[in-house]
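# The following block contains a protein sequence and its predicted model.
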Amino acid sequence: MTSGRVTVYFAALLARTEDGWQASDTELDDVETLADLTDLAREAAVDDDTVLALIEQEDAWFGIVRLEGEDDPRIYVSDAAAAARSSYGALLTDELLGRDEDGTDELDSLDLDGTEDGEPEPDDADAAAEEPVPHGPLGDLALLADFEVGEKDLLSLDGDALTALADMLGCTDVLEAVR
């Protein structure tokens, strides 16, 4: 919840099979980390084929997490700044920006700042904590290229983006069945 208003998310998993796409509605209640989301998506996979985790927040932003077997997830977020302000979007943007789950940069925790006692300089720590999240798209623009959804296609999506994306992938009926 934000400002007394309920934030509405839609999340679905699309699993690629030899017969086409299978969709399943998914609850994000137990998802606290990107690892939780990828585990959930891998459970929906058929024979280690492609699984897409789709998340949308009230037409403000959408995210795609693509998994293939045990490979690292490939991620795309339509508006990183908007996504970073939401709990599920922050999971994706933090990963894309190389931040830890607690919002700090991975390198900050290694004490590689050159000071004798290993303590970061206060100005450096403040600057790292205040690094802004970029406005606009962030992530792998080619994550759906092999499904003939290119960079321009992803960048053109707005409004009901997931329905338009499902149309491009040829699985509108399958996605709408779980909506």
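Perfect, thanks for sending it. Numbering: from 1, shown residues only.
# From here on, just use CA atoms for contacts and neighbour counts.
Fine.
# Give me the buried positions along stretch 29-48.
Buried residues in stretch 29-48, counted by 16 or more other Cα atoms under 10 Å: 31, 33-34, 37-38, 40-42, 44-45, 48.
# what does stretch 167-174 give?
Neighbour count says stretch 167-174 has 171-172, 174 buried, by 16+ other Cα under 10 Å.
# Identify, from those, the entry nearest to E68.
The closest of the buried residues of stretch 167-174 to E68 turns out to be C171 (Cα to Cα; 18.6 Å).
# residues contacting the closest residue to that closest one other than its chain neighbours?
Nearest residue to C171, sequence neighbours excluded (Cα to Cα, 6 or more residues apart in numbering): W21, at 6.3 Å. Shown in contact with W21 (Cα atoms under 8 Å, 6 or more residues apart in numbering): 14-15, 171, 174.
# thinking again about what came up before, using CSV, lay out the buried residues of stretch 29-48 together with distance to L141 and secondary structure.
Formatted as CSV, these follow (distance: Cα to Cα, whole Å; DSSP: H, G, I helix; E, B strand; the rest coil):
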residue, distance to L141, secondary structure
V31, 24, coil
T33, 22, coil
L34, 19, helix
L37, 20, helix
T38, 19, helix
L40, 23, helix
A41, 20, helix
R42, 22, helix
A44, 23, helix
A45, 22, coil
D48, 22, coil
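# can you tell me which of the buried residues of stretch 167-174 are in helices?
Judged by DSSP state H, these include 172, 174 as members of helices.
# Next one for the comparison:
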Amino acid sequence: MYFTALLARTDDGWEASDTELDDVESLDELAELAREAAPDDETVLVCIEQEGAWFGLVRVDGEDDPRVFVSDAARALRSAYGEILLTDELLGREPEDPDALEQMVDLDGTEDGVEEEIEDDDEESAAPSGSDAVPRGPLGDADLLADLGIDAGTVLKLAPDDALSEIADALGCAEVLEAVR
């Protein structure tokens, strides 16, 4: 199960809204959706959480490029929403055929030929080997909330099942986030 929300900073504090990402196919489209939620080019955080598996944050500040953090890239790769966040640039590889990621993941959300879930103890099965390997664990800009009072060390230590609540609490907007859950 997924939870997605937009947290937009306004003059009156943070506003939260739940959002559907079913029609979003790229990070650029996600950034545009976030920009539409913010008055006057203010900061918007896109929060994505897959229950107990991983969470992702996208920070959009006006027309600046979006900043992305994913708590577990290997797990996120197995998700349609994770595919939006795990761009070639973030993964540090040359741009690929746009259908390559889709071909790597079956309709059931598993990699081709892989039927079992990722086990916490089995790090070898977490990502494909070779130059296109996706790292298990955090990936992206863990410092994206530093100017809001949440340092990279804190972001890296957050557990996927309560990360968004802890972030919202630190930002002073836990009540507005919980209202859209």
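Arrived safely. These numbers were taken from a predicted model, which means no experiment stands behind them.
# What's the TM-score once they're superposed?
The TM-score (TM-score structural alignment, normalised by the length of structure 1) is 0.78; 149 aligned residues with a Cα RMSD of 1.7 Å.
# Give the equivalent position in structure 2 for the residue nearest to C171 of structure 1.
Counting by TM-score structural alignment, W21 of structure 1 lines up with W14 in structure 2.
# Give the helix, strand or coil label for that match.
Recorded secondary structure, W14 of structure 2: strand (DSSP: H, G, I helix; E, B strand; the rest coil).
# Now do the SS call for the most centrally placed residue in structure 2.
Residue closest to the mean C-alpha point of structure 2, counted by Cα atoms, centre = their mean, is G56 at 2.1 Å. With three-state DSSP as the basis, G56 of structure 2 sits in strand.
# Chain neighbours aside, what residue packs nearest to the counterpart of it in structure 1?
The equivalent of G56 of structure 2 in structure 1 is G63 (alignment by TM-score structural alignment). Excluding the flanking residues, the one nearest G63 of structure 1 by Cα to Cα, 6+ apart is V77, at 4.3 Å.
# who's in contact with that neighbour?
Applying Cα under 8 Å, 6+ apart, the residues near V77 of structure 1 are 61-64, 83, 89, 92-93, 137-139.
# Now do the SS call for the nearest residue to A11 of structure 1 once chain neighbours are set aside.
Nearest residue to A11 of structure 1 in three dimensions, chain neighbours excluded: I55, at 4.4 Å (Cα to Cα, 6+ apart). Secondary structure, three-state DSSP: I55 of structure 1 is strand.
# Quick check: the gap between G52 of structure 2 and R75 of structure 2.
Here G52 of structure 2 is placed at a distance of 11 Å from R75 of structure 2 (Cα to Cα, to the nearest Å).
# Specify which residue of these two has the higher count of neighbours.
R75 (23 against 13; other Cα atoms under 10 Å).
# Map the more buried one onto structure 1.
Applying TM-score structural alignment, one finds that R75 of structure 2 aligns to A82 in structure 1.
# how much does the helix or strand where A74 of structure 2 lies stray from structure 1?
Here A74 of structure 2, judged by DSSP states H and E, is contained in helix 73-77. Helix 73-77 of structure 2 differs from its equivalent in structure 1 by a mean of 0.6 Å after superposition (mean Cα distance after the TM-score superposition for structure 1).
# packing partners for whichever helix or strand comes after that helix?
Going down the chain from helix 73-77 of structure 2, the next helix or strand is helix 80-85, by DSSP H and E. Applying 3 or more Cα pairs under 8 Å, 6 or more residues apart in numbering; DSSP states H and E, one finds that helix 80-85 of structure 2 makes contact with helix 27-36, helix 73-77.
# can you pull the buried residues of the helix or strand where A127 of structure 1 lies?
Secondary structure from DSSP H and E places A127 of structure 1 in helix 122-129. Buried residues in helix 122-129 of structure 1, counted by 16+ other Cα under 10 Å: none are found.
# helices and strands around whatever helix or strand comes next after it, which ones?
Later in the chain than helix 122-129 of structure 1, the nearest helix or strand by DSSP H and E is strand 138-139. If contacts are counted by 3+ Cα pairs under 8 Å, 6+ apart, strand 138-139 of structure 1 sits against strand 74-77, helix 87-96.
# Just say which of the ones you listed is most tucked in.
strand 74-77 (a mean of 23; mean count of other Cα atoms under 10 Å).
# Next, count neighbours for A5 of structure 2.
Using other Cα under 10 Å, A5 of structure 2 has 21 neighbouring residues.
# What's D41 of structure 2 aligned with over in structure 1?
In structure 1, D41 of structure 2 lands on D48 (TM-score structural alignment).
# my guess is the match of G56 of structure 2 meets L54, correct?
Yes: applying Cα atoms under 8 Å, one finds G63 of structure 1 in contact with L54, separated by 5.9 Å.
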